[in-house]
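1. Okay, here's the prediction I keep looking at, along with the sequence it came from:
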Amino acid sequence: MLNGAIGERINDNCNMHNESFIMNCDPFNEMLYCIEHDEDVELSILIDQCRDLDSILCSFDKVMSPKKFGEPQVVFNTALSSKFSFRVYEILLAMIFTTEEISKYPELLPNVTLGYEIYDSCTTVAGALEGAMRLLTGQRMTIPNYHCQTISSPVAVIGESYSVTSIPMARLLGLYRFPQISYAATVMGLSDKRQFPSFLRTIPSDLFQAIAIAHLVLYFGWTWVGVMSDSSDYGLQGSHKVKEELVKAGACIAFFETISGLYSEIRIQHISKIIQTSSVNVIVIYATEVNLYPVMEVIAMNNVTGKVWIASDGWAQFYLFSKTYFWRTLEGTLGFLVRKGDIPGFRQYIYNLSPFNNPDDIFLKHFWEIVFDCNLQVLNNIFKTNENLTKESKLCAGDETLEGNSLDFFKLTDLRNTYNVYNAMYSIAHALHDMISCRHGEGPFHNGTCTAIHDFQPWQLIDL
């Protein structure tokens, strides 16, 4: 998913005056992308562009990008997945939009401009840890307790998206008290400051969702309930809290089943049979969409109907469950979602995107060709033709516009985790603002001292 970190500028290497990087999950390539972007303080971001239900594989195509102001060209790689993730791209654009927006308000960060580095975790623990180590080390070769940053020193990380990857990252970054702000990791255990001293988030802990689910069940007077979860920390911690609250209120648990993390046909059939034969009509499921899907597919195939399903946010809005195949089974489902918010100006920012005006965006061309089903020939054929285009695809005219397009590629009226990203970025900006505004004698450090914006350690952001 997307991860980021902020750091102060040290010098101007990479054959550019200032830059931001987009890196991906290829273990053999270090730098993929340089965008010219003036910065005093740098924000680094990790993305999981390769992640999808269908086990998307990353493909890396070497391309050339002309640099501005007549400078020599730079070789970089693009990470284009076989199935483009609009959700991930929306979050990436929100991060860039917020960085640019913050830089427009000098009263927030006077004489300081944010920059960013973007890494791809591919939604794997190894990828997330490698990205975190690169941020800490400042080098392609990751060496614990060693730091040699030739550009900017990151001072905060935005991410990771999922709890399963955020937890190992938080353990690593916590050793250095390196600030980490997740916009989507909800596992209750991450609130333990003894284990994760530098982990923060802009999304509520599952503690609140679990209690809310229990209160919903009790509100309707349902006292005979089944509970299911997956075997992740998200599922186990959340479902056990729901069970605890229900039992405390006098409800009875008909069954408590756990979906195996590894696909097991025997286990799936066992769970399906329990649901079929049980007299319970209300079932709480605390699981992620990927783990639940094969189980729910079998349940639907067995024509299970007449149940009230209570969905956690891990699967409540999963698009595959809206297929007609699941209608009879999932009719009457009640789900919980992360609250949504508004990002002023973001909609127009999206509408103004164009590969002709934004040639540095390596994902925009792929996105553009999918949306308009055309072949984009820009920058002297720098980019390869998208092989996923239909035979009827035509050349892009260049005057296409995203505004008014009927394709629901972004949910601009339903910004949830994207809104959390927006808040995460601003939380860092306000922490830096507090550092700039600190008055000696009234500061948070020893004897009321302050620290300088161009000479501070990442952990000092947490103590502000």
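-> Here it is on my side, so go on.
2. use CA for all of it now, contacts and neighbours both
-> Fine.
3. and the nearest residue to residue 318 once chain neighbours are set aside, what is it in contact with?
-> Closest residue to residue 318 apart from its sequence neighbours, by CA to CA, 6 or more residues apart in numbering: residue 289 at 6.4 Å. By CA atoms under 8 Å, 6 or more residues apart in numbering, the residues touching residue 289 are 314, 315, 318.
4. so the first one makes contact with residue 290?
-> The reference is to residue 314. No. Taking contacts as CA atoms under 8 Å, residue 314 lies outside contact range of residue 290: 9.0 Å.
5. More neighbours: which of these two?
-> Neighbours per residue (other CA atoms under 10 Å) separate residue 314 from residue 290, with residue 314 holding more: 22 against 16.
6. excluding its backbone neighbours, what's nearest that one?
-> Closest residue to residue 314 in three dimensions, ignoring its sequence neighbours and counting by CA to CA, 6+ apart: residue 288, at 4.3 Å.
7. Please report how far the one you found lies from residue 207.
-> 16 Å (CA to CA, to the nearest Å).
8. Please say which of the two ends up with more neighbours.
-> More neighbours surround residue 288 than the other of residue 288 and residue 207, with 21 against 17 (other CA under 10 Å).
9. which residues does that one contact?
-> So, once contact is read as CA under 8 Å, 6+ apart, residue 288 ends up touching 230, 235, 314, 315.
10. Just the ones of those residues in strands?
-> Counting by DSSP state E, the part of the contacts of residue 288 found in strands is residue 230.
11. could I get the contacts of residue 288 as TSV with distance to residue 84?
-> Below are the contacts of residue 288 laid out as TSV (distance: CA to CA, whole Å):
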residue	distance to residue 84
230	27
235	27
314	21
315	20
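12. wait, which of the contacts of residue 288 is closest to residue 243?
-> Closest approach to residue 243 among these (CA to CA): residue 235, at 12.0 Å.
13. How much space separates that closest one from residue 286?
-> Here the distance between residue 235 and residue 286 works out to 5 Å (CA to CA).
14. okay, the two: which has more neighbours?
-> A count of neighbours by other CA under 10 Å puts residue 286 above the other of residue 235 and residue 286, at 31 against 23.
15. hang on, that one packs against residue 311?
-> Yes. Counting by CA under 8 Å, residue 286 touches residue 311, with 6.6 Å between them.
16. Now do the helices in the stretch 201-350 of the chain.
-> 206-219, 233-248, 265-277, 289-301, 327-330, 346-351 (DSSP state H, counting those that start in this stretch).
17. got another, please set it beside the one above:
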Amino acid sequence: MVHGVGEFWGKVQADMLDTCWKHLTPFLWLSILLLSKDVECPVCGLREAILPPDYDQKGDVIIGGILLLYSSGNSFLPTFTFRPKPSRSTTLVKPNLRHILAFIFAIDEINRRADILPNITLGCTVYDSCARQWHAVQHTLRLISGPGKIVPNYNCYKESKLAGIVGHKMPSTSIAIASVAGLYRYPQLTYGIQSSVPSDKNKFPSLHHTFPSSNSQYRAVIELLKHFGWTWVGIVSSNDESSQWSNLELQEALSQNGICVEFKYIVKDRRDKYENSRMLQLWEVLASSISKVIILNNNLIFPEFLDKIYVEGKISKVLILPFNFPYGVIPLLLLTLNGSLIFHLHKVAIPGLKDFLLSANPKKYPKLRMLVNLWKYEIASQEIVSKTTKNLGALEQFYFDMENFRETFQVYSTVYSLAHALHEKNSHKTNKSEAKSGLSWRPWKLNYYLKNIHFQTLGGEEVFFNEDRKSVKFDILNFVMWPNRTKQTTKVGYYLQNGDRYGVYINNSAILWDPYFTQTPTSVCSESCRPGYHKVPMEVIHRCCYTCAPCIEGEVTNDTDMERCLRCPEDSWSNAGKDNCVPRPTEFLSFDEVLGVCLLIIALLVFFLNWVVVGVFFRHKNTAVVKANNQNVSFILLLSLSLSFLCSLLFIGRPTKMSCLLRQVIFGVIFTISVSSVLAKTVTVILAFSAIKPNWTFKRWIKRHFSISLLILCSSGQFVICVFWLIFSPPFPEQNTQTEVGKIISQCNEGSVTAFYAVIGYMGCLAVLSFFIAFLARKLPDTFNEAQYITFSMLVFCSVWISFIPAYLSTKGKYMVAVEVFSILASSAGLLGCIFIPKCYIILLRPELNTRSKLVTKRKLKRTAT
């Protein structure tokens, strides 16, 4: 009965210490541990009042070790349909045997060397933490107090001294050790993954790390995710404090790099009646998630949990395993991990360690209790008769990978680090006898030497405890479980950090994914936006979920998953797919296109017609028709019309600086001369009839000078406007990218719009005045009265240019220029046709009417009638 109560109380203590350790101070821990009398290790099954060391070796100076040696699991390699229920008889203790043997190997190697700690023998005392924080605290107190019962603040070592503690692999257990060892400033060297929690030197001043910082580890994971384009992941972690801190840091790092976490599931380190329901809950979370990548951010406390998940059904996910995940300890879990990617320390060489491991047996190390247990279960199960004559070479490499010295090197190097620190400390002592005897022992002084330690192992590897180490290298392994239950771990890449440069280098073709995946898996919340589209965030909490929207005209995306479209340069435009900027086509009224050719032909035809009229008038210059209509002004008008037809050609072709300066000015001056000539002819007709009156004073003066003077006067006003235009705001060529989408319009900027419309307006005023005067004189009696023809020609001229203004303002690009060219040709042709074609008709087809007698006769008849 008493025994039953004691057993019950022991289990209560174990559960209480297991769940509440992180809320207890070291002094409260100490009180509970001193009351503990009979507690069972939940892994190795030992039940003693005082757990003995797993290995003990005498020496002048003791290096303590609290290692992770045991983890429970099933000894059977299962099939897909059969999974035996675990029991004490079928449970195999699978040790991290290499770690404790590497620890012993380092001690023996240092003792044999003459250059490190001469005349001083190193010893060791190694405990197993059983993956429990409260066990680690208990063993730490035993190491500090010495052999026997725990006596706080007393050192019971008689012949040797404790130099420091090596351990632990798990951050949570490292914190528990540091909380006690730090009170006495005993150096503590961890050999496992580093968390930001124990990196605080204010809280843990005597804690040192051989493992790269957590920032390097997170960066390595992020670079791997970015390499494959995985932006939608899940995280499964344990519920210890360091894992939670690690989760926060990992999530922040993922978020800063544009990677979203779909879910975060925390596995509780408890074995109770709710275990099956939590297992089912985790399976449902994994099965319902759309992310194909799961990051296992844990501290080695729930591999069996994932083992049981497999019973519910195969879940095809890519697992990214942390540096300390025990992927080789659970056979069933190996099927779950098929195709996963594992981060591990860079593989190094430890000369002589492999032969040392293969030669180990209970006869050689009878005090190594775990080696004795291993022989008891493994060698016996393999029906080997002589248990003590065999060695580890007879065991299956599945459990004891003798070629893998990654974590093993961390244990090896921590022992060497303490030895080098002791050597440096003793080298600074003046009294050699004190150095040999270890008098005035001050182990906390080793922290100073450890902080600056830097040495090279026999294998050529550098070891130092610089938190800001500049060079980090991790191997990336691909774990494969073949159908015949054999495993293969292949290096498929590595992560390299050198200073501020870092990245992953992966051979994609070397990776064997889970058979469920027919190609490299993708893990995104939304499908990638192809070039030409950009991401539009959805109204959800994750920015990794989005829709794809096409870019607008003039903007492109030339890569996948771009968050915004890029504006094309001014001289470029987006192509049809919106994925590239192409040069904009330049548009202007060219001689190579149909519209330009048509206008050129029309201009040349009317120019040729104009010179035909000039030739007719010149040949018949002495006839009555030519003389009766102000011969000099007629030739000036014909010459200006000829130039106006040619000036239209300045508007066709690529605009240049010279063409832009000349075309509007020449057009304005020439057209003003034409209109002024028409005005002069009109006024001359009216004054001619006035001159018939007797004794009119200005008769002779008007006949000789008036028409030319009027022409010069009217043209001078336009000339002055054009001079001011060219001086103060001249036209210039420009590339217009705003008027038409996707085109560059090569055009002439008129400089001053006011000056341009002033030129047009001035011509318009002269034309209206000519029309008004000609309209009044249209019925004057004369055989060759031009007033009627001038009236009609000015009506055509004004109609063309009144229509020009809205047409010019409503068109763009080359069509705007074409409108102006057409207006020039139409108005000039109207003047030519309406004024001179009727006269050519009389000269060429009715020569009988082109006589002075006919002119005089008709004048007399009209005077008689009036």
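-> Received, thanks. Keep in mind that what you see is a predicted model, and the values were worked out from it rather than measured.
18. Now do the shared contacts for residue 235 and residue 286 of the first structure.
-> Taking CA under 8 Å, 6+ apart as the criterion, residue 235 of the first structure and residue 286 both touch residue 229.
19. Could you measure from residue 767 of the second structure over to residue 451 of the second structure?
-> Counting by CA to CA, the gap from residue 767 of the second structure to residue 451 of the second structure is 100 Å.
20. Show me which of the two is the more surrounded one.
-> Under the criterion of other CA under 10 Å, the comparison of residue 767 of the second structure against residue 451 puts residue 767 first, with 24 against 17.
21. thinking again about what came up before, closest to residue 19 of the first structure among the contacts of residue 288 of the first structure?
-> Using CA to CA, these come closest to residue 19 of the first structure at residue 314, 35.9 Å.
22. which residues sit in contact with the closest one?
-> Here residue 314 of the first structure is in contact with 286, 287, 288, 289 (CA under 8 Å, 6+ apart).
23. Looking at those residues, which is nearest residue 148 of the first structure?
-> Looking across these and measuring by CA to CA, the closest to residue 148 of the first structure is residue 288, at 38.7 Å.
24. longest single helix anywhere in the first structure?
-> Taking DSSP state H as the criterion, the first structure has its longest helix at helix 417-437.
25. could you say what helices and strands that helix packs with?
-> helix 86-103, strand 157-158, helix 459-462 (3 or more CA pairs under 8 Å, 6 or more residues apart in numbering; DSSP states H and E).
26. tell me what the longest one is packed against?
-> Which is helix 86-103 of the first structure. With 3+ CA pairs under 8 Å, 6+ apart as the test, helix 86-103 of the first structure has strand 114-120, helix 346-351, helix 417-437 packed against it.
27. One more pass at 7 Å, please.
-> helix 417-437 (3 or more CA pairs under 7 Å, 6 or more residues apart in numbering; DSSP states H and E).
28. and the nearest residue to residue 240 of the second structure once chain neighbours are set aside, how many neighbours does it have?
-> Excluding its sequence neighbours, the residue lying closest to residue 240 of the second structure (CA to CA, 6+ apart) is residue 172, at 6.5 Å. By the measure other CA under 10 Å, the count of residues near residue 172 of the second structure is 23.
29. I figured residue 172 of the second structure was touching residue 244, is that so?
-> No. The pair residue 172 of the second structure / residue 244 is not scored as a contact, 10.2 Å apart, by CA atoms under 7 Å.
30. From residue 314 of the first structure, how far off is the residue nearest to residue 318 of the first structure?
-> 6 Å.
31. One more: residue 269 of the first structure?
-> 22 Å.
32. Likewise for residue 440 of the first structure?
-> Taking CA to CA, one finds residue 440 of the first structure at 46 Å from residue 314 of the first structure.
33. for residue 194 of the first structure, same thing?
-> Taking CA to CA, one finds residue 194 of the first structure at 26 Å from residue 314 of the first structure.
34. how far away is the residue nearest to residue 446 of the second structure when sequence neighbours are not counted from residue 244 of the second structure?
-> Distance criterion CA to CA, 6+ apart; nearest residue to residue 446 of the second structure, sequence neighbours excluded, is residue 421 at 6.0 Å. Distance, residue 421 of the second structure to residue 244 of the second structure, using CA to CA: 33 Å.
35. Comparing the two, which shows the higher neighbour count?
-> Neighbour count, other CA under 10 Å: between residue 421 of the second structure and residue 244, residue 421 has more, with 24 against 17.
36. my guess is the more buried one meets residue 448, correct?
-> No. Contact criterion CA under 7 Å: residue 421 of the second structure and residue 448 do not qualify, at 8.6 Å.
37. Return the residues in contact with residue 403 of the first structure.
-> By CA atoms under 7 Å, 6 or more residues apart in numbering, the contact list for residue 403 of the first structure reads residue 351.
38. switch to 10 Å and redo it
-> Residues near residue 403 of the first structure by CA atoms under 10 Å, 6 or more residues apart in numbering: 347, 348, 350, 351, 352, 353.
39. neighbours around the fifth one, how many?
-> Counted with other CA under 10 Å, residues neighbouring residue 352 of the first structure total 13.
40. Check the third one too.
-> A count of nearby residues for residue 350 of the first structure, using other CA under 10 Å, gives 17.
41. Now check it against the second structure: what is it aligned to?
-> Using TM-score structural alignment, the equivalent of residue 350 of the first structure in the second structure is residue 357.
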